[in-house]
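Participant: sequence first, then the predicted structure:
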Amino acid sequence: MKSMRPEYAVERLCLAFEVSRSGFYAWLKGEPSPRAQEDAVLKVAIQAVHRQSRETYGPRRIQPELREQGFVAGRGRIARLRRELGLRCKQRRKFRATTNSNHNLPVAANLLDQQFAPTAPNEVWVTDITYVPTGEGWLYLAGVKDVFTCELVGYAMGERMTQELTMKALWKAVQHKRPAHGLIHHSDRGSQY
């Protein structure tokens, strides 16, 4: 409407856009409405509660927190303001065990017994598998780490958590570092190891 003012009368523009002249002039002045001013104050309070909750509270839990601070707002309004602010909850993920230490396969002795104190590189390597989200789904990452240098000496990625995946990571580490005889390769004793 602002750009059309030189060509058309204000009355005609207001009629075409179905707004009152007083509403048009109030908008032109640029002063935010009382509701918009309340929203601005509420947004600051919502952000504070969001941070204090470590980004875990949604509108249902934010509402009583705001009420304690003296703000009155419905859940719908809180949800709308959170959307405008781009705030989203961090959802807790259910723990999912990925290690099966309960199997009938032979298990190597625990040579370290939680005493991780090597005196030189390539004396003790630890290994584990984790899963990584990608655009194409989950990938499993098997890594081998030198305890002395904290360096990742070998790794492999695959679509399934298999013994071949862990062997590939270990093989890459051996090819890369060529450790001397006596290296301890420590794992969580999962079925892949």
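Facilitator: Okay, I see it. Residues are numbered from 1 along each chain as shown.

Participant: rest of the way, CA atoms for contacts and neighbours
Facilitator: Noted.

Participant: for the helix of greatest length in the chain, name the packing helices and strands.
Facilitator: In the chain, with assignment by DSSP state H, the single longest helix is helix 34-52. With contacts taken as 3 or more Cα pairs under 8 Å, 6 or more residues apart in numbering; DSSP states H and E, helix 34-52 sits against helix 59-68, helix 75-85.

Participant: for the chain, which segments count as helices?
Facilitator: Under DSSP H, the chain gives helices at 10-17, 21-29, 34-52, 59-68, 75-85, 163-177.

Participant: other residues contacting the fifth one?
Facilitator: Identification of contacts with helix 75-85 by Cα atoms under 8 Å, 6 or more residues apart in numbering yields Asp39, Lys43, Ile46, Gly58, Pro59, Arg60, Ile62, Gln63, Arg88.

Participant: try this one side by side with the last:
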Amino acid sequence: MLVELIKKGVKLGLDKVRRLMKKLGLVAKRPRQQVYPRGGKSSILASNHLNRQFNPATINRYWSGDITYIRTRQGRLYLAVIMDLCSRRIIVWAFSDKPNINFTVKALNMAIQRRKGESPTLFHCDQGIQYRSEQFQQILAFYQITLA
């Protein structure tokens, strides 16, 4: 409410706006906070090979991938990242305006190319829809990578 009043040229403080809203019986409608599930069931697709031991001794054997989004003025921009768990270095990242399968597949192919065809033995991820896709699974099978 305060932001909108300031945009219209009305100069008020936050406390004054609160008092006026209370007096008029107005209640601010706030967006709901995102709730993420905790401690759900394990994925049926792949068992937990790492068992939360994210500190392997051998480089380029265990990779981890994840997707997140970044809010921009034009909307959301999705980011897929692949990291080597031993060195803790980002191997590759890919951006997309949609959280689809193509950009996760693109990220995996770029990571394998960047490591000159040397693929990991294990790929750890949250096993979201992009990672469970048939296209992603085919690439893992082709390079003999185990999903964890």
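Facilitator: Good, I have the coordinates. The model shown is predicted, which means the values in this text are computed figures rather than measured ones.

Participant: what's the TM-score here?
Facilitator: The TM-score (TM-score structural alignment, normalised by the length of the second structure) is 0.59; 106 aligned residues with a Cα RMSD of 3.3 Å.

Participant: re earlier: okay, the helices of the first structure in CSV with mean neighbour count and distance to Gly135 of the first structure next?
Facilitator: Formatted as CSV, these follow (neighbours: other Cα atoms under 10 Å; distance: least, Cα to Cα, whole Å):
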stretch, mean neighbour count, distance to Gly135 of the first structure
helix 10-17, 13, 45
helix 21-29, 12, 45
helix 34-52, 15, 28
helix 59-68, 16, 30
helix 75-85, 15, 25
helix 163-177, 17, 21
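
Participant: among the ones you listed, which is nearest Tyr140 of the first structure?
Facilitator: With Cα to Cα, the closest approach to Tyr140 of the first structure among the helices of the first structure belongs to helix 163-177: 8.5 Å.

Participant: give me the mean deviation of that closest one from the second structure.
Facilitator: Here helix 163-177 of the first structure, set against the second structure after superposition, deviates by a mean of 1.0 Å using mean Cα distance after the TM-score superposition for the first structure.

Participant: that helix aligns to what range in the second structure?
Facilitator: Mapped onto the second structure using TM-score structural alignment, helix 163-177 of the first structure spans residues 101-115.

Participant: before we move on, the earlier item: can I get the helices and strands packed on helix 34-52 of the first structure in CSV with distance to Gly190 of the first structure?
Facilitator: Shown next, in CSV, are those (distance: least, Cα to Cα, whole Å):
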stretch, distance to Gly190 of the first structure
helix 59-68, 40
helix 75-85, 43
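
Participant: closest one to Ala97 of the first structure among those?
Facilitator: So among these, helix 59-68 is nearest, using Cα to Cα, at 29.8 Å.

Participant: picking up where we left off before, mind putting the contacts of helix 75-85 of the first structure into TSV with distance to Leu28 of the first structure?
Facilitator: Output for those, formatted as TSV (distance: Cα to Cα, whole Å):
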residue	distance to Leu28 of the first structure
Asp39	20
Lys43	24
Ile46	29
Gly58	36
Pro59	34
Arg60	37
Ile62	35
Gln63	34
Arg88	34
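
Participant: and Tyr131 of the first structure, how many neighbours does it have?
Facilitator: 16 (other Cα atoms under 10 Å).

Participant: residue in the second structure paired with it?
Facilitator: Checking TM-score structural alignment: Tyr131 of the first structure goes with Tyr69.

Participant: excluding its backbone neighbours, what's nearest its match?
Facilitator: Of all residues not flanking Tyr69 of the second structure in the chain, Tyr78 sits nearest, at 4.3 Å (Cα to Cα, 6 or more residues apart in numbering).

Participant: how much space between whatever residue of the first structure lines up with that neighbour and Phe95 of the first structure?
Facilitator: By TM-score structural alignment, Tyr78 of the second structure lines up with Tyr140 in the first structure. Using Cα to Cα, to the nearest Å, Tyr140 of the first structure is found at 17 Å from Phe95 of the first structure.

Participant: quick one on the thing from earlier: of the helices and strands packed on helix 34-52 of the first structure, which is nearest Leu112 of the first structure?
Facilitator: helix 59-68 (46.9 Å).

Participant: and the closest one, how far out from the chain middle?
Facilitator: Remark: helix 59-68 of the first structure is offset 24 Å from the chain centroid, using Cα atoms, centre = their mean, to the nearest Å.

Participant: same question for stretch 105-116 of the first structure.
Facilitator: 34 Å.

Participant: show me what it is in contact with.
Facilitator: Outside stretch 105-116 of the first structure, the residues touching it (Cα under 8 Å, 6+ apart) are Val124, Val147, Ile184, His186, Arg189, Ser191.

Participant: report the buried members of those residues.
Facilitator: Among the contacts of stretch 105-116 of the first structure, those scoring as buried are Val124, Val147, His186, Arg189, Ser191 (criterion: 16 or more other Cα atoms under 10 Å).

Participant: of the residues you listed, closest to Asn102 of the first structure?
Facilitator: Ser191 (7.9 Å).
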